[in-house]
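>>> Pasted the sequence and its predicted model underneath.
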Amino acid sequence: RLIEAAGADRVALVEVHSDIAAKGFRKSVLIEATRSFAEYYLSSGFEKAYVVAPDRNATPRARRLAEAIEGEVGWVEKTRDKETGFVTSTEGVLNPAGRKTILIDDIISTGGTIIEAIRLLKSKGASKISVACVHGIFVGNAYERIMDAGASGILSSDTVETQYSNISVAGDVVRTLREKGWL
């Protein structure tokens, strides 16, 4: 309620980690960045690519992108050690062998989840792995570690402006706000 107390009468949220965040506001809209990412991948030779979520909770985002590029969707099972924070990825539903693969998540901070998923995808024969995130924070050397793990590239939006931001989701924001009558 602090944001509303400061005078905001509505809030637009881009690709929130959990839809529960929107429930904290009386008037909010959730904005998906699928179209911007799909347009990029369709123009970059990734049509019909295999789209993978790094954990089951990210599957809806991966499914939206897969549908937009006429690809298939899969996911990795993730386990996080509660004491150390170390992430272990195991096979969920995966069939990347010989295919261009897009590994998409909402946020990348340290890169641990993505790196483990890349290792698993490589072991399953993915031919090329592009990593995508809406909110790229890239703490420390996370970007370099992801590339060293075997990513062919990283697509990161401008919701968190960093030196690695290379795609704008402004079109998705404007489109959604117009559809909702906010513009």
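Looks like it arrived, so ask away.

>>> drop to CA atoms for contacts and neighbour counts, all remaining ones
OK.

>>> how many neighbours does residue 82 have?
By other Cα atoms under 10 Å, 8 other residues sit near residue 82.

>>> measure it to residue 105 for me?
Separation of residue 82 from residue 105 (Cα to Cα, to the nearest Å) stands at 21 Å.

>>> for residue 9, same thing?
Here residue 9 is placed at a distance of 29 Å from residue 105 (Cα to Cα).

>>> who has more neighbours, those two?
residue 105 (25 against 12).

>>> elements contacting whichever helix or strand the more buried one is part of?
Assigned by DSSP states H and E, residue 105 falls within strand 100-108. Packed against strand 100-108 by the contact rule (3 or more Cα pairs under 8 Å, 6 or more residues apart in numbering; DSSP states H and E) you find strand 50-53, helix 59-68, helix 112-123, strand 128-136.

>>> Give me the angle between it and helix 59-68.
140 degrees (axes from the mean of the first three to the mean of the last three Cα atoms, to 10 degrees).

>>> what angle do strand 100-108 and strand 128-136 make?
Using the same axes, to 10 degrees: strand 100-108 against strand 128-136 is 20 degrees.

>>> Not counting its neighbours along the chain, what's nearest residue 63?
Distances taken as Cα to Cα, 6 or more residues apart in numbering put residue 73 closest to residue 63, at 5.7 Å, once the chain neighbours are dropped.

>>> Wait, that neighbour touches residue 56, no?
No. Using Cα atoms under 8 Å, residue 73 is not in contact with residue 56; the gap is 11.2 Å.

>>> Tell me which of those two has more neighbours.
When residue 73 and residue 56 are compared on other Cα under 10 Å, the one with more neighbours turns out to be residue 73, at 26 against 16.

>>> check contacts around the spatially most central residue of the chain.
Central residue of the chain (Cα atoms, centre = their mean): residue 105, 2.5 Å from the mean position. Residues counted as contacts of residue 105 (Cα atoms under 8 Å, 6 or more residues apart in numbering) are 53-54, 58, 61-62, 132-134.

>>> Below is an additional structure, to be compared with the one above:
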Amino acid sequence: MYDNLTLMSGRAHPQLTTEIAEYLGIVPASLEISNFPDGEISLQLMQNIRGCDVFLLQPTGPGVNDNLMELLIMIDACKRASAARITAVIPYFGYARQDRKDSGRVPITAKLVSNLITKAGADRVLTMDLHAAQIQGFFDVPVDHLYAAPILDGYVKSLRIPEDELVIVSPDEGSIKSSLMHLDNLGGTLAIVDKRRTNALETKQANLIGDSLEGKTALIFDDLISTAGSIVGAAKIARDHGATRVYLGASHAVFCGEAYNRLREADVTEIIVTNSLPLKEDHLLKNLRTISVAPLLGEAIRRIHSNESVSYLFD
């Protein structure tokens, strides 16, 4: 169906690659990946990709260093195998938190990783819900930046929450723009949690700014849930201000550190995330709802391969 389209996956999230391949009606390319005794990654492509339009799927989530290095090695292997074009499909882009120098003597890791991916030989990058949108400008190759908001909002609409009972709660001031995107799609009103970061691991939620939550349903969206400290703190603020139900939503379920324990103990109705990252089956929460982004990424891959507009997917 697709001339020379080749989809392959590293070890970070093969299940998502399988779902995308099913959407496209193709079979993922075969490759062998293993580790030498000292931990170095060994990789070999098991089919000819000369002249092919190659899409490499590899989210760089936990463990980020191994997944990133594996992506770079895959790109290098495809480049040396004479692929016509290489697109790095990175549903979750790791090392994105340090996107600027906010104090002295610190790195800008988002720019460093962008350079590594470009220098390794990627001709294009397809990603989703970057921690900071300006990271697109760190690349010297085209970047297609997708948003999971329409998918998450589609599920929320199926819950049929009355618009006059709905309040979109931004977990901090930095998430106001994305919260407004959800507000446009779902209606309701807006409230903002006043969050102060005490250090790299801890945050403190102080006040609520905006519409009253008394007797309302609160929807708290963030781009990612890492240790869950921020979003669970925002949920507590919402409950303290009278919300009868609280839903949490995030594009990326990083879920590290105390995340599972905090979410399990949180007084929330449901946690809605995408499968941009694999979830630990033995830790799954009863109130966790996972929405697949395979159709979104698959359609983007189809459009890129066919030289069609991708902006249709995130306008």
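Yes, it's here. Predicted, not measured: the structure shown is a model, and the values here were computed from it.

>>> Work out the TM-score between the chains.
Scored by TM-score structural alignment, normalised by the length of the first structure, the superposition of the two chains gives a TM-score of 0.88; 181 aligned residues with a Cα RMSD of 2.2 Å.

>>> before we move on, the earlier item: to which residue of the second structure is the residue nearest to the centre of the first structure aligned?
In the second structure, the residue paired with residue 105 of the first structure is residue 222, using TM-score structural alignment.

>>> gap between that match and residue 178 of the second structure?
Taking Cα to Cα, one finds residue 222 of the second structure at 8 Å from residue 178 of the second structure.

>>> Next: residue 220 of the second structure.
11 Å.

>>> What of residue 255 of the second structure?
From residue 255 of the second structure across to residue 178 of the second structure, the span is 21 Å (Cα to Cα).

>>> ok, these two, which is more surrounded?
residue 255 (22 against 17).

>>> Just to check, that one is in contact with residue 261?
No. Residue 255 of the second structure is not in contact with residue 261 according to Cα under 8 Å; the separation is 9.9 Å.

>>> counterpart of the helix or strand harbouring residue 154 of the first structure in the second structure, which residues?
Here residue 154 of the first structure sits within strand 153-156, counting by DSSP H and E. Using TM-score structural alignment, strand 153-156 of the first structure lines up with residues 270-273 of the second structure.

>>> what's the mean deviation for the matching stretch versus the first structure?
Average distance, stretch 270-273 of the second structure versus aligned residues of the first structure after superposition (mean Cα distance after the TM-score superposition for the first structure): 0.8 Å.

>>> Please enumerate residues in contact with that stretch?
By Cα under 8 Å, 6+ apart, stretch 270-273 of the second structure touches 152, 246-253, 287-291.

>>> Identify each buried residue in that stretch, please.
270-273 (16 or more other Cα atoms under 10 Å).

>>> coming back round to it: gap between the strand holding residue 154 of the first structure and the chain center?
10 Å (Cα atoms, centre = their mean, to the nearest Å).

>>> Give the equivalent position in the first structure for residue 183 of the second structure.
Alignment note: residue 183 of the second structure maps to residue 66 in the first structure; criterion TM-score structural alignment.

>>> what about that match, neighbour count?
23.

>>> swap in the one 4 residues further on?
Residue 70 of the first structure sits with 17 neighbouring residues when counted by other Cα under 10 Å.

>>> That one is in what secondary structure piece?
Using DSSP H and E, no helix or strand contains residue 70 of the first structure.

>>> Residue 41 of the first structure versus that one, what's the distance?
11 Å.

>>> Overlap of the contact sets of the two?
residue 47.

>>> Produce a ChimeraX select command limited to the buried residues of the contacts of stretch 270-273 of the second structure.
Per 16+ other Cα under 10 Å, the buried members of the contacts of stretch 270-273 of the second structure correspond to this ChimeraX selection:
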select :152,246,247,248,249,250,251,252,253,288,289,290,291
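
>>> Let me have the contacts of stretch 270-273 of the second structure in TSV, extended by distance to residue 132 of the second structure.
TSV is the format used below for these (distance: Cα to Cα, whole Å):
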residue	distance to residue 132 of the second structure
152	19
246	26
247	23
248	20
249	18
250	15
251	13
252	14
253	17
287	28
288	25
289	25
290	23
291	22
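
>>> where's residue 28 of the first structure relative to residue 21 of the first structure, distance?
10 Å.

>>> higher neighbour count, those two?
Neighbours were counted for residue 28 of the first structure and for residue 21 using other Cα under 10 Å; residue 28 has more, 15 against 12.

>>> which residue in the second structure lines up with the more buried one?
Using TM-score structural alignment, residue 28 of the first structure pairs with residue 143 in the second structure.

>>> what about the residue lying closest to that match once chain neighbours are set aside, distance to residue 87 of the second structure?
Leaving aside its chain neighbours, residue 143 of the second structure sits nearest to residue 125 (4.8 Å; criterion: Cα to Cα, 6+ apart). Counting by Cα to Cα, the gap from residue 125 of the second structure to residue 87 of the second structure is 5 Å.

>>> now swap in residue 66 of the second structure and tell me
As judged by Cα to Cα, residue 66 of the second structure and residue 87 of the second structure stand 19 Å apart.

>>> Specify which residue of these two has the higher count of neighbours.
Legend: neighbour count by other Cα under 10 Å for residue 66 of the second structure and residue 87, higher for residue 87 (24 against 17).

>>> List the contacts of that one.
53-56, 122-126.

>>> ok but it is inside a strand, no?
Yes. Going by DSSP: H, G, I helix; E, B strand; the rest coil, the assignment for residue 87 of the second structure places it inside a strand.
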